[in-house]
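S.K.: okay, here's the prediction I keep looking at, along with the sequence it came from:
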Amino acid sequence: MSLSQLVAPHLPYLRRLARALTGSQQSGDAYAVAALEAIVANPDLLKPNMPPRVALYKVLFDIWRRVPTNVAENTSHEGGLLGMAERNVQRNLSSLDMQPRAAFLLEVIEGLTRDEIGQILDLSQSDVAALIVRAGHEISDQIASDVLIIEDEPIIAMDIEALVEGLGHRVVGLARTHAEALESVKNHRPGLVLADIQLADGSSGLDAVNDILAQFEVPVIFITAYPERLLTGERPEPTFLITKPFSVDAVRAVISQALFFGFQAQRPTSLVAAG
């Protein structure tokens, strides 16, 4: 199997992880590209004793730990959510050790074992466990936000509502269509939006999110069964993605990421989940 065939299936997930680590499309993709360039220059970096995805993530983390976050000064081309992320990332990264968050992401978002996480971070399983406990304490201390849920399946919407409220947030709107989503933000500007992509009347949750972002900045998390449809590289893309089927811990971790990267600077905060 060629190097490209080995790596290609894991690229959308490499980009997702890099973005969650850095908090922006631009910085995350820069790290992903750096990891790929390093592998092309030295294919031996992909350790044969590790699964390809684990080996790929190890290269990313090795670069991430060595190279400071590179946030471009001019981020106006990303605008909206992404521009806000860029403005806040550099300040917040300097104030918090990222290893606990990295370990938590690798476990609950990427679904890796603690042994695999230890291989990526060069830590023992007990050290990884301690980092994940620390991350859990950080998450519990995050600022509560007002949440808009955009989801056309009633049962899924109820599950997300219960999950979000269980995390200490307040649901201020449940929308099943594009029009309902826009009407909801007229009545109450959310700080966090959860949104599906395909909505009840055939409208698009993605279009609803774009229309909301045209009115005000708000963090967006997409929950989707098809992350490759959003991670195309063709346009500004969501920084935060959760892949369906999702777990409570996965949603908790990504909410924590969104809040950490400075989105709470504009209250209340909004979360978008697309699926």
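M.R.: Looks like it came in fine.
S.K.: contacts, neighbours, all on C-alpha from now
M.R.: Fine.
S.K.: what comes up buried for stretch 58-77?
M.R.: Neighbour counts over stretch 58-77 (16 or more other Cα atoms under 10 Å) mark 58-61, 63-64, 69, 71 as buried.
S.K.: same check on stretch 24-39?
M.R.: 24-36, 38-39.
S.K.: from the residues you listed, which single one is nearest E165?
M.R.: Checking the buried residues of stretch 24-39 against E165 by Cα to Cα gives S24 as the nearest, at 26.3 Å.
S.K.: ok, the closest one touching A85?
M.R.: Yes. Shown here, S24 and A85 form a contact pair, counting by Cα atoms under 8 Å, at 5.8 Å.
S.K.: list the residues that contact both of those two?
M.R.: Shared contacts of S24 and A85 (Cα atoms under 8 Å, 6 or more residues apart in numbering): none.
S.K.: picking that back up, out of the buried residues of stretch 24-39, which is nearest to G262?
M.R.: S24 (11.3 Å).
S.K.: and the gap between the closest one and R65?
M.R.: According to Cα to Cα, to the nearest Å, S24 stands 17 Å off from R65.
S.K.: which ones are touching the residue most central in space within the chain?
M.R.: Closest to where the C-alpha atoms of the chain average out (Cα atoms, centre = their mean) is F240, at 2.5 Å. Contact analysis of F240 by Cα under 8 Å, 6+ apart lists 16, 19-20, 220-222, 254, 258.
S.K.: same list, these, but as a markdown table with neighbour count and distance to D146 please.
M.R.: Formatted as a markdown table, the contacts of F240 follow (neighbours: other Cα atoms under 10 Å; distance: Cα to Cα, whole Å):
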| residue | neighbour count | distance to D146 |
| --- | --- | --- |
| R16 | 24 | 25 |
| R19 | 23 | 24 |
| A20 | 24 | 21 |
| V220 | 28 | 13 |
| I221 | 24 | 14 |
| F222 | 28 | 17 |
| V254 | 24 | 16 |
| A258 | 24 | 13 |
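S.K.: which stretches of the stretch 1-150 of the chain form helices?
M.R.: Secondary structure of the stretch 1-150 of the chain (DSSP state H, counting those that start in this stretch): helices at 3-7, 11-22, 25-41, 52-66, 80-93, 99-108, 114-121, 125-140.
S.K.: structure B:
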Amino acid sequence: MQISETVEQQLPYLRRYARAVTGVAMQGDLAVETMLEHLLSSLPETVTRVSLFQALEQTLSAPKAWSSASIPASPAGRRALLLTVMEGFNPADAARILGVTEPALADLIDASGNDLSTPHSASIFIIEDEPLIVASLSQIITSLGHTVAGIASTHRQAVEAILQAKPDLILADIQLSDGSQGTEAVAEVRQQINVPAIFITAFPERLLTGRDGEPTFLVPKPFRPSQVKTLISQALFIRSLKIS
């Protein structure tokens, strides 16, 4: 496969990882752009998915070299979870990307896995119109020790209820029952309150193009509970850094 083809194929996933690590879509995309500029300037003979993520991880580990903004420092354990749970890397490849041994990676994942259930309960609002998914998300939220702040299935319901509840986090489906999009509801809410959101979509690559205003946290549909748990933990971790 040509280098350009490999980069094009992996670009949405590189953006997804970088956005989740930094907690800001624009900064994550900037990290990917910087990594690609450095990579292509050296004209490697070949690139692989692992080598691309390895190069991105090196860029993310030195934010002062590419960004004037303050980038939250996600610990290695959280990155290990994002690489294995969200991006599907096996332990050997994830360890190579992070520059650690496989036993060290296992220790990082174990430690971060224990951190998913935090002693600080958060309130999480669900925007979703499928009852089975609502039930699944509610169970995931409560299993982590958090509370469901409310549930809405339409744009109007969501905006009104969220502004009243003022949750710590939003879980939102992209396509709602009234034909609107969850991104629109969240954007309207954010005109009045600052709240992070995780979006759930069957077509995540459509929201990972690098355009302005795209989501920071994305979960593919159908999702695995471990994916939702990992992103809830990461979104709340980033939020805690920003308000501390």
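M.R.: Structure received. Please read these numbers as outputs of a predicted model, since none were measured by experiment.
S.K.: before we move on, the earlier item: so what corresponds to the residue nearest to the centre of the first structure in the second structure?
M.R.: Aligned counterpart of F240 of the first structure in the second structure: F217 (TM-score structural alignment).
S.K.: quick one: its match from A235 of the second structure, how far?
M.R.: According to Cα to Cα, F217 of the second structure and A235 of the second structure sit 8 Å apart.
S.K.: can you check L60 of the second structure too?
M.R.: The spacing between L60 of the second structure and A235 of the second structure, counted by Cα to Cα, is 17 Å.
S.K.: ok, I162 of the second structure next?
M.R.: From I162 of the second structure over to A235 of the second structure the distance is 17 Å, taken as Cα to Cα.
S.K.: try L40 of the second structure
M.R.: Computed with Cα to Cα, the distance linking L40 of the second structure and A235 of the second structure is 31 Å.
S.K.: cool, G213 of the second structure as well?
M.R.: For G213 of the second structure, the distance to A235 of the second structure equals 17 Å [Cα to Cα].
S.K.: again with R96 of the second structure
M.R.: R96 of the second structure sits 25 Å away from A235 of the second structure, going by Cα to Cα.
S.K.: likewise F125 of the second structure?
M.R.: Distance of F125 of the second structure to A235 of the second structure, computed by Cα to Cα: 13 Å.
S.K.: list residues touching both of those two?
M.R.: L169.
S.K.: contact partners for I3 of the second structure?
M.R.: Shown in contact with I3 of the second structure (Cα under 8 Å, 6+ apart): 46-47.
S.K.: and the one 4 residues further on, by the same measure?
M.R.: By Cα under 8 Å, 6+ apart, the contact list for V7 of the second structure reads L52.
S.K.: rerun at 7 Å
M.R.: Contacts for V7 of the second structure (Cα atoms under 7 Å, 6 or more residues apart in numbering) come out as none.
S.K.: how about I140 of the second structure?
M.R.: 225, 229.
S.K.: what do we get in the first structure for it?
M.R.: I140 of the second structure maps onto L163 in the first structure, with residues paired by TM-score structural alignment.
S.K.: please report how far that match lies from T69 of the first structure.
M.R.: According to Cα to Cα, L163 of the first structure stands 32 Å off from T69 of the first structure.
S.K.: counterpart of S177 of the second structure in the first structure?
M.R.: In the first structure, S177 of the second structure lines up with A200, judged by TM-score structural alignment.
S.K.: sec struct for that match, please.
M.R.: coil (DSSP: H, G, I helix; E, B strand; the rest coil).
S.K.: state the distance from it to H178 of the first structure.
M.R.: Computed as Cα to Cα, the A200 of the first structure to H178 of the first structure distance reads 9 Å.
S.K.: V128 of the first structure now?
M.R.: V128 of the first structure sits 42 Å away from H178 of the first structure, going by Cα to Cα.
S.K.: equivalent analysis for I156 of the first structure, please.
M.R.: Separation of I156 of the first structure from H178 of the first structure (Cα to Cα): 17 Å.
S.K.: between the two, tell me which one has more neighbours.
M.R.: Neighbours of I156 of the first structure and H178, each counted by other Cα atoms under 10 Å, are more numerous for H178; the result is 24 against 12.
S.K.: aligned counterpart of the more buried one in the second structure, please.
M.R.: Using TM-score structural alignment, the partner of H178 of the first structure in the second structure is H155.
S.K.: grab the nearest non-local neighbour of its match.
M.R.: A185 (5.3 Å; Cα to Cα, 6 or more residues apart in numbering).
S.K.: okay, now that neighbour: neighbour count?
M.R.: The burial count for A185 of the second structure: 22, using other Cα under 10 Å.
S.K.: for the helix or strand containing it, give me the average deviation versus the first structure.
M.R.: Per DSSP states H and E, A185 of the second structure falls inside helix 182-189. Once fitted to the first structure, helix 182-189 of the second structure is off its aligned match by 1.2 Å on average (mean Cα distance after the TM-score superposition for the first structure).
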